[in-house]
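Q: coordinates only, sequence not included:
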């Protein structure tokens, strides 16, 4: 298991009530499961619309269970942004 930091932005930050959390997870799917367990409710709905960066790289359409996390890594949770 990797120790990772999950950072929340905009609506995700508001729904989580914190700017970031630390989790032990081997994959992005495991990290997001831990996020949902820690912050049930509104954040779960927000996550459905989010995109994710893992250590600065966009996850895109890859399956979250295939995205491995590195120890000390960072997952950025990015809700859709309005404007341009």
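A: Perfect, I can see it now. These figures come from a predicted structure and were not determined experimentally.
Q: going forward, measure contacts between C-alpha atoms and count neighbours the same way
A: OK.
Q: Residue 35 should be in a helix, yeah?
A: Yes - applying DSSP: H, G, I helix; E, B strand; the rest coil, one finds residue 35 inside a helix.
Q: any idea how far it lies from residue 12?
A: Remark: distance between residue 35 and residue 12 (Cα to Cα, to the nearest Å) = 11 Å.
Q: Can you show me the helices along this structure?
A: Using DSSP state H, the helices assigned to the chain run over residues 11-16, 28-38, 42-47.
Q: Show me which of residue 35 and residue 12 is the more surrounded one.
A: Neighbour totals were compared for residue 35 and residue 12, and residue 12 leads with 24 against 19 (other Cα atoms under 10 Å).
Q: before we go on, here's another structure to hold up against the first:
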């Protein structure tokens, strides 16, 4: 007689793991990466934010980190990339974000 307990256990674990909460990650979220002084100002290296435009994302992260000293000042000096594309001087409200996008905040670096 062949036992299939391993298969049953695996399917049970898979079913239960699909039910577990995923923290603050939502399937519509954008992943935000903070580098160097932006990371220090935010107090985290990465977070997930629901946003349809870069303007919405900027408002949300400002709200999340308003209690942290200098967060808005540091973010204002950062270069912003959506994926691999620099935002430059474009209006944040015109930059669409999609679920799964990555937004990088890169503060000015000394040296070269």
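A: Looks like it came in fine. Just so we're clear, the structure is a prediction, and the values are computed from it rather than from any experiment.
Q: coming back round to it: ranking the helices of the first structure by burial, who's on top?
A: helix 11-16 (a mean of 20; mean count of other Cα atoms under 10 Å).
Q: okay, and that helix goes to which residues in the second structure?
A: Using TM-score structural alignment, helix 11-16 of the first structure corresponds to residues 37-42 of the second structure.
Q: swap in stretch 53-60 of the first structure?
A: With TM-score structural alignment as the criterion, stretch 53-60 of the first structure aligns to 81-88.
Q: can you give me the offset of that stretch from its chain's centre?
A: Distance of stretch 81-88 of the second structure from its chain centroid, counting by Cα atoms, centre = their mean, to the nearest Å, is 14 Å.
Q: what comes up buried for that stretch?
A: By 16 or more other Cα atoms under 10 Å, the buried positions in stretch 81-88 of the second structure come out as 81, 82, 87.
Q: Once you drop chain neighbours, what's closest to the second one?
A: Spatial nearest neighbour of residue 82 of the second structure, excluding adjacent residues (Cα to Cα, 6 or more residues apart in numbering): residue 103 at 4.6 Å.
Q: How many residues are close by the counterpart of the one you found in the first structure?
A: For residue 103 of the second structure, the aligned residue in the first structure is residue 75 (criterion: TM-score structural alignment). Neighbouring residues of residue 75 of the first structure were enumerated by other Cα under 10 Å; the total is 25.
Q: Might one say that residue 75 of the first structure is in contact with residue 7?
A: Yes - judged on Cα atoms under 8 Å, residue 75 of the first structure makes contact with residue 7 at a distance of 6.1 Å.
Q: Mind checking which of the buried residues of stretch 81-88 of the second structure land in strands?
A: Counting by DSSP state E, the buried residues of stretch 81-88 of the second structure place 81, 82 in strands.
Q: Right, I'll call it a day here.
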